[in-house]
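S.K.: A predicted structure for the sequence below; I have some questions about it.
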Amino acid sequence: MSFVVAIDGPAAAGKGTISRAVAERFGLAHLDTGLLYRAVGAKVLAGGDPVDVARALDPVDLENDDLRTPAVAQAASEVAVIPQVRRALVDFQRAFACRAGGAVLDGRDIGTVICPDADAKLFITASPECRAARRHKELMDRGMDHTFENVLADVRARDARDSDRATAPLIPASDAVQIDTSDLTIDAAVAQAVAVVAAARQQKG
């Protein structure tokens, strides 16, 4: 049975952790679609043209160890507002979603654009301050020296850019179940998501 789970949300809300846990729990393939844009962003930083890079993107490009740096994250957010880049990556994502056995895709426009007919849709969010604190800790743990204020400013800037773009803005799908992780433990957030997906699977039969 093909079963597609669409999980959207802003940066550092916890959608990646939740998506991986849901995929493992139900035996589904997982795609962090943000890596597609990060891979394009990384190649643009190296001098590539964003549209050309997006059209030629290869799955192996998603394995680059440098895709989690702040500079690449910034570049990813910037290339993501380019309509031609988004169009070039849509086919990649939809093909992944259609694979036998089902899949979990997480990103910013999965439930609204990439897989509007997904069997289960979640929108994972948290306050900007909470998300900035998580991202700041992550960067500090990696030995990167960034102030909390700068990380918070970056989070807010990315939120505005993602939400205000003309093509596929970051908004919850009308039928998505929203989970605010601001005051939830990882286990509690995962449990809520798993319950939503389990109910959708049962309904589908």
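M.R.: Right, received. Where do you want to start? No experiment lies behind these values; they were computed from the predicted model shown. Numbering: from 1, shown residues only.

S.K.: hey, let's count contacts and neighbours off CA atoms from now on
M.R.: Will do.

S.K.: Next, the buried residues of the strand or helix carrying residue 74.
M.R.: Under the criterion of DSSP states H and E, residue 74 resides in helix 70-79. Using 16 or more other C-alpha atoms under 10 Å as the test for burial, helix 70-79 gives 70, 72-79.

S.K.: Pick the one among those residues closest to residue 31.
M.R.: Checking the buried residues of helix 70-79 against residue 31 by C-alpha to C-alpha gives residue 76 as the nearest, at 16.2 Å.

S.K.: Correct me if wrong: the closest one contacts residue 44.
M.R.: No. Using C-alpha atoms under 8 Å, residue 76 is not in contact with residue 44, being 9.0 Å away.

S.K.: which residues are in contact with both of the two?
M.R.: Taking C-alpha atoms under 8 Å, 6 or more residues apart in numbering as the contact criterion, no residue touches both residue 76 and residue 44.

S.K.: Turn the buried residues of helix 70-79 into TSV, including distance to residue 131.
M.R.: As requested, the buried residues of helix 70-79 are exported to TSV (distance: C-alpha to C-alpha, whole Å):
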residue	distance to residue 131
70	14
72	18
73	15
74	16
75	19
76	18
77	16
78	20
79	22
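
S.K.: adding another structure so you can compare the two:
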Amino acid sequence: MKKITIAIDGFSSCGKSTMAKDLAKEIGYIYVDTGAMYRSVTLYALRHNLFNADGSIREEELKTQMKNIDISFQLNKTTGRPDTFLNGENVEKDIRSMEVSSHVSPIAALPFVRTALVAQQQRMGAGKGIVMDGRDIGTVVFPDAELKIFVTASAEVRAQRRYDELKAKGMEANFNDILKNVEERDYIDSHRATSPLRKAPDAIELDNSNLTIAQQQQWLYEQYRKVAE
């Protein structure tokens, strides 16, 4: 098997991270959750009062403080998956909150944030043997990736998955609020000026609205084998 770069893009809450994490674990690749990186910047901004009362971002202050934001991933021996660390603190649970979810798309739309994180992502994947998921992996971060997947599902299905995920973690959740957030993020992610969410011309599309996790994993593994063998 040759080492390749696997880029998985798609809408929020469509199971990209679960698919990517499980595939990376199965084939022994490095996994990078780029969405977690943008969520970490968002969490930093929330904690440092870089949002105004109207929800707008204090862009110049955030731009100045980007050098203070260190994002890394460490393997969780219990789950077998990587946890996200912000300046040395495990923030895996914190970055999944609805507060972060409702603020992340405007942060991710900032060109200076994307430039900084894309450069970091490209360094992470320079040696191949990597699975990376996000919004612009196959179009911007790794346009030459050997395998590109674009994942989609209906907004209602994605909202239900997000609701179930939060409840399973013991976190407060309201389905209608989550559905509204999913739809708002879809619009922002698809219409931002810098690196908008779009399917790469050579990406394989997967609508997983009616697929189980096991079915998704089998499908993804088959796509990997077709390219890597």
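M.R.: Ah, there it is. Source: prediction; values computed, not measured.

S.K.: Mind checking the TM-score on these two?
M.R.: Taking TM-score structural alignment, normalised by the length of structure 1 as the basis, the two superposed chains have a TM-score of 0.92; 201 aligned residues with a C-alpha RMSD of 1.6 Å.

S.K.: If you drop the residues flanking it in sequence, what lies closest to the aligned residue in structure 2 for residue 176 of structure 1?
M.R.: When structure 2 is aligned by TM-score structural alignment, the residue opposite residue 176 of structure 1 is residue 203. Leaving aside its sequence neighbours, residue 203 of structure 2 sits nearest to residue 148 (C-alpha to C-alpha, 6 or more residues apart in numbering; 4.6 Å).

S.K.: Run a quick neighbour tally on the corresponding residue of structure 1 for residue 141 of structure 2.
M.R.: Correspondence of residue 141 of structure 2 to structure 1, assessed by TM-score structural alignment: residue 114. Number of residues near residue 114 of structure 1 (other C-alpha atoms under 10 Å) recorded here: 21.

S.K.: Over to residue 139 of structure 1?
M.R.: 18.

S.K.: now the one 10 residues further on
M.R.: If you count neighbours by other C-alpha under 10 Å, residue 149 of structure 1 ends up with 13.

S.K.: Could you check how far it is from residue 26 of structure 1?
M.R.: 39 Å (C-alpha to C-alpha, to the nearest Å).

S.K.: So what does residue 166 of structure 1 match up with in structure 2?
M.R.: Mapped onto structure 2 by TM-score structural alignment, residue 166 of structure 1 lines up with residue 193.

S.K.: Check residue 93 of structure 1 too.
M.R.: In structure 2, the residue paired with residue 93 of structure 1 is residue 121, using TM-score structural alignment.

S.K.: Identify the residues contacting residue 20 of structure 1.
M.R.: residue 30.

S.K.: can you tell me the helix or strand for it?
M.R.: Assigned by DSSP H and E, residue 20 of structure 1 belongs to helix 15-26.

S.K.: after superposition, how close is that helix to structure 2?
M.R.: With mean C-alpha distance after the TM-score superposition for structure 1, helix 15-26 of structure 1 departs from structure 2 by a mean of 0.9 Å once superposed.

S.K.: Could I get the full set of helices for structure 2?
M.R.: Using DSSP state H, the helices found in structure 2 span residues 16-27, 34-47, 59-65, 98-108, 111-124, 155-168, 175-191, 213-228.

S.K.: can you tell which of the ones you listed is closest to residue 71 of structure 2?
M.R.: Per C-alpha to C-alpha, nearest to residue 71 of structure 2 of the helices of structure 2: helix 34-47, 6.6 Å.

S.K.: Brilliant, that's me finished.
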